[in-house]
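# sequence first, then the predicted structure, then my questions.
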Amino acid sequence: MTTIVLLKSADKQSAVREVLGSVVGAGETIHFVRVPTVRCLGSLIQETKPMINYDVDYTISCLPDGYDVSELVGFATESDANRICIEITERTLTGKARIDDLTQSILLHETISGDFVVGDHVIILEELEYDA
């Protein structure tokens, strides 16, 4: 299985740990994708040690400046991703996950569909299906 983890900040170890600890399994492939405003994920990934503790293969990449959500969906299609995990960066006063514009655009994109799950630190779109 292949998972894309979209990170909007470099200080959210909890989101990465949730994905590695309860979403993906051993032997899976993870593509950590950062938005352009996040300079580097190397230290975040290194602190969670996915290769050692979780037995997964991973890549780190960045969306280009001025990206469109179609580029992320295109990447998911090309890599045949089974799920997209999106870091929750904000919550309402009552503790509910706040859906930002990027997350909404992914969830509502016309060529991708799947089951919607809200975790403690990530929103997961799983069982992905792609329309041509």
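Thanks, I have the structure now.
# switch to C-alpha atoms for all contacts and neighbour counts from now on
Fine.
# and the gap between Glu126 and Asp115?
Separation of Glu126 from Asp115 (CA to CA, to the nearest Å): 5 Å.
# between the two, who's got more neighbours?
The neighbour comparison of Glu126 against Asp115 (other CA atoms under 10 Å) goes to Glu126, with 18 against 12.
# in space, what's closest to the more buried one - neighbours in sequence excluded?
Arg83 (4.1 Å; CA to CA, 6 or more residues apart in numbering).
# same thing with Thr103?
Of all residues not flanking Thr103 in the chain, Ile86 sits nearest, at 7.0 Å (CA to CA, 6+ apart).
# what about the helices in the protein?
Secondary structure of the chain (DSSP state H): helices located at 13-18, 42-48, 50-53, 69-78, 101-107.
# return the most buried member of those.
Most buried of the helices of the chain by mean neighbour count (mean count of other CA atoms under 10 Å) is helix 13-18; its value is a mean of 18.
# so what secondary structure elements neighbour that helix?
If contacts are counted by 3 or more CA pairs under 8 Å, 6 or more residues apart in numbering; DSSP states H and E, helix 13-18 sits against helix 42-48.
# take this one as well and set it beside the first:
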Amino acid sequence: MSNLQELSPAEQRQHRQKMLDLLEHHGQGAVTDIGVEKECTLHIDGAQCPAILYVIYQPEKNTFSAKSMNAYLEHVISQSWPSASAFAHDVAGDLYDHGLPYALTLHLDIEHDGMVESFEVRHNQPGPPAIEN
């Protein structure tokens, strides 16, 4: 797969469409869901990895404002992580524990060791998050 930093305009549109598709298939209340998209560099196992992070949630059912969500994401992005999977799982778990118990989807596309990996953590109701790779 291509380097995330070298995406063509068409590939960038595909990433944006992925977020819209996640919203569409997210379940009940998707019309009122909001998404935060962050293009960032994650520090994974000592390497700097370009990434695109999406967090989709229902603001009326949760306690995070857009401002607090952005502040939280900036905080976790600045930290070092042992793996992309650990980042996705821990961030979704933190959000779940601190005010996003309903209809949360975290999707991460990350380049690491020359490959692009995708991780998605979802939970549509209270309970432990499910992780897919």
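Noted; the coordinates are in hand. Treat the numbers as computed from the prediction; the structure is a model and nothing was measured.
# TM between them?
TM-score for the superposed chains, counting by TM-score structural alignment, normalised by the length of the first structure: 0.37, backed by 81 aligned residues with a CA RMSD of 4.4 Å.
# for the second structure, which segments count as helices?
Under DSSP H, the second structure gives helices at 9-24, 66-77, 84-97.
# out of those, which is the most enclosed?
Sort the helices of the second structure by mean neighbour count, taking mean count of other CA under 10 Å, and helix 84-97 sits at the top with a mean of 18.
# and the contacts of that one?
44, 76, 81, 101-102, 104, 106-108, 110, 119-121, 129, 131 (CA atoms under 8 Å, 6 or more residues apart in numbering).
# those strands in the first structure, which residues are they?
2-7, 29-34, 57-62, 83-87, 112-118, 122-130 (DSSP state E).
# save the ones you listed as TSV, and put in distance to Thr48 of the first structure too.
Output for the strands of the first structure, formatted as TSV (distance: least, CA to CA, whole Å):
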stretch	distance to Thr48 of the first structure
strand 2-7	14
strand 29-34	13
strand 57-62	12
strand 83-87	16
strand 112-118	22
strand 122-130	16
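# out of these, nearest to Ile106 of the first structure?
Checking those against Ile106 of the first structure by CA to CA gives strand 112-118 as the closest, at 8.2 Å.
# the inter-axis angle of the closest one versus helix 69-78?
Going by axes from the mean of the first three to the mean of the last three CA atoms, to 10 degrees, strand 112-118 of the first structure is angled at 100 degrees with respect to helix 69-78.
# buried ones in strand 112-118 of the first structure, by neighbour count?
Neighbour counts over strand 112-118 of the first structure (16 or more other CA atoms under 10 Å) mark Ile112, Ser113, Gly114, Phe116 as buried.
# relative to strand 83-87, how tilted is that strand?
Angle of strand 112-118 of the first structure versus strand 83-87, following the same axes, to 10 degrees, is 50 degrees.
# by contact count, what packs against strand 112-118 of the first structure?
Partner elements for strand 112-118 of the first structure (3+ CA pairs under 8 Å, 6+ apart): strand 122-130.
# what is the burial count for the closest residue to Ala76 of the first structure other than its chain neighbours?
Counting by CA to CA, 6+ apart, Ile4 is the residue found nearest to Ala76 of the first structure once chain neighbours are left out, at 7.1 Å. Per other CA under 10 Å, the neighbour tally for Ile4 of the first structure reads 27.
# from Phe119 of the second structure, how far off is the closest residue to Glu37 of the second structure other than its chain neighbours?
Nearest residue to Glu37 of the second structure, sequence neighbours excluded (CA to CA, 6+ apart): Tyr54, at 4.6 Å. The gap separating Tyr54 of the second structure from Phe119 of the second structure is 10 Å, by CA to CA.
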